[in-house]
Every structure is written in C-alpha cells, then in structure tokens.
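J.: My questions are about this predicted structure, shown below with the sequence.
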Amino acid sequence: MSSHVPNQARVIPLRPAAAAPTPAAKEPLWRHVVGDVLRRERLAQERTLKDVADAARISMPYLSELERGRKEASSEVLAAAARALGLGLADVLALAHGELARPARARPARTGTEPTSVTSVVSGRDRSSGRAAAAPHGGMCLAA
C-alpha cells in the first residue's frame, strides 16, 4: 500500500529573487596603464628595450615586464624609466591620467597589439612632422 511518491518539500521563497547585477565596467589596473604609456613612448621614439633599460639602469627583462603590466614599478624605477625616455615622472602620470579619464568603452582592450603612439609631452612636437603639436583649447596635447 505504499505509494512511491518522492519525499521532497516544496520551497516557498520569502523574498523575491534579486535580479542579477549588471556587470560594471572593469577598471584597468594601474600597472597596465603605466606599462602601456611606457611602451607607447618607447615605440614612438623608435628605441629598443635594451636601449631604454640601459639608460634607466634597470634590466631589460624587468622593463619588459613593466611594459606588459606584469610588474608594479616602484616610484624610483618608474622615475628612472621616465627619465630614460626623456620624460619626467609628472609626464608619465599625466599620460596615465589621460588614459584613465577616457570613458571605459573608448579604452583599447589589452590584446597585445599596441595602440598608436602619443605626442611627446616633453617636446610638444608631432613626431611624424617635427612641427609643434596642435592641442585643443591652447593646452599641451597629452594623448592622441
């Protein structure tokens, strides 16, 4: 006389299920932003990793790791790399700020391909023509 009905209780939720949160725009890591800035400046100057690493007095593999965003540089190392590129630490920070200030959807994805180079903050000159770079509102051009 037994019925083979499963012994399961029905669950009644007390609160309605919350909607899945929408994924927020992922903030870039500082080391990725700074690495991108260093690499773009080095490539814009048509310099090798070895050349810049020697000028900064850091190892070539370490500079490569910095550029790829795999290592977090100390302020001393970052300043040395900036000086080796003819920039000040403030210039690197200004370029990184420009990257962070752009809307997330306009940032290039980190695919291993490099975006176009930026105009040098130090010289304020367009590298392709050698002429002074035009900047909107009479300010210095920080990013292309």
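T.: It's in.
J.: all contacts plus neighbour counts: C-alpha atoms, from now on.
T.: Will do.
J.: The longest helix seen in the chain: which residues count as buried?
T.: Using DSSP state H, we find that the single longest helix of the chain is helix 30-44. Buried positions in helix 30-44, judged by neighbour count with 16 or more other Cα atoms under 10 Å: 31-42, 44.
J.: Distance to residue 51 for these - can I get that in TSV?
T.: Converted to TSV, the buried residues of helix 30-44 look like this (distance: Cα to Cα, whole Å):
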residue	distance to residue 51
31	21
32	22
33	22
34	19
35	17
36	18
37	17
38	13
39	13
40	15
41	13
42	10
44	14
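J.: now, which of these sits nearest residue 65?
T.: Minimum separation from residue 65 among the buried residues of helix 30-44 (Cα to Cα) is found for residue 35, which lies at 8.3 Å.
J.: Leaving out sequence neighbours, find the closest residue to the closest one.
T.: Distances taken as Cα to Cα, 6 or more residues apart in numbering put residue 67 closest to residue 35, at 3.8 Å, once the chain neighbours are dropped.
J.: and here's the other structure:
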Amino acid sequence: MAETAPLKRPDRDGAPDDRKREPLWRDMLGECLRERRRDRGERLSDTADRAGVSPQYLSEMERGVKDPSSEMIAAVAGALDLTLIDLTLAVAERVSANSITACVGTANRAAYALAA
C-alpha cells in the first residue's frame, strides 16, 4: 500500500544499496491517523469536522496522498485526542519497524559472521 523512497546508505563496498526502501513519512502518518480514527469507531466526516478539514482532505492524508502542513497534522491529531508528540512517536515507531524489517537479511548475515 505505502510507496517507499530509496534508502541511500552505502553498502560495505561504499556503493548505495538501492534494494533497500525507506517508507515515506506521509504514508506512515496516514496509517497512524486511520488506525486511531478506526479504533475510536469514527467516520471520516466526524473526525474531519472536529479538525476543521474536509473529509476528502482527511482521506487524502490517511492515504498518504497529501503532504500536510504541521498545522493540519496538529488539528487532526487534536481531533483524535492525540498530542503531536504522541503522533510523531507512533509514526517514528512505524518507520523504524519498517526499516528494521527491510534490513533483517543484512542483520542476520552480520550475526552469523560474528558467530563464526
């Protein structure tokens, strides 16, 4: 569902590894917002009304189509009874979990090399 941008980290030989992909912030933000809204049993229009945005705009945020301003993010977070720091931490955890999953193969090889 979420598109990713290439992660340009050098490999052991110094060349970037284009096989690794890092998720986009807006995709992870949207997933967190949608999950929180659904956990609360709310419709798009309910949350959008409280945030002062259109349901279409909120839908676009949730799908990762929009790159919302910090003011828009704060408004939607507030409508979902989240602080901006709580939302930011939730998104960071998703990004981190995604990055760890993408690098598991490399980490396993490193562990085997250390064990040898």
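T.: That came through fine. Keep in mind the model is a prediction, meaning the values are calculated, not measured.
J.: hang on, the earlier thing: relative to residue 57 of the first structure, how far out is the residue nearest to residue 35 of the first structure?
T.: For residue 67 of the first structure, the distance to residue 57 of the first structure (Cα to Cα, to the nearest Å) stands at 16 Å.
J.: These two: which is more packed in?
T.: residue 67 (24 against 13; other Cα atoms under 10 Å).
J.: Need the counterpart of that one in the second structure.
T.: The pairwise alignment with the second structure assigns residue 67 of the first structure to residue 62, based on TM-score structural alignment.
J.: Quick check: its match touching residue 35?
T.: No. Under the criterion of Cα atoms under 8 Å, residue 62 of the second structure is not in contact with residue 35, lying 9.1 Å apart.
J.: would residue 64 of the first structure count as being in a helix?
T.: Yes. Membership of residue 64 of the first structure in a helix is supported by DSSP: H, G, I helix; E, B strand; the rest coil.
J.: which residues does it contact?
T.: When the contact criterion is Cα atoms under 8 Å, 6 or more residues apart in numbering, the partners of residue 64 of the first structure are residue 49.
J.: Let me see the contact set for the residue mapped onto residue 23 of the second structure from the first structure.
T.: Alignment note (TM-score structural alignment): residue 23 of the second structure maps to residue 28 of the first structure. By Cα under 8 Å, 6+ apart, the contact set of residue 28 of the first structure is residue 100.
J.: Residue 78 of the second structure is in contact with residue 48, isn't it?
T.: No. Contact between residue 78 of the second structure and residue 48 fails when scored by Cα under 8 Å: they sit 10.8 Å apart.
J.: out of the two, which sits in the more crowded spot?
T.: Set residue 78 of the second structure next to residue 48 and count neighbours by other Cα under 10 Å: residue 48 wins out with 21 against 16.
J.: For that one, pull up the helix or strand it's in.
T.: Assigned by DSSP states H and E, residue 48 of the second structure falls within helix 44-51.
J.: what range in the first structure matches that helix?
T.: Using TM-score structural alignment, helix 44-51 of the second structure corresponds to residues 49-56 of the first structure.
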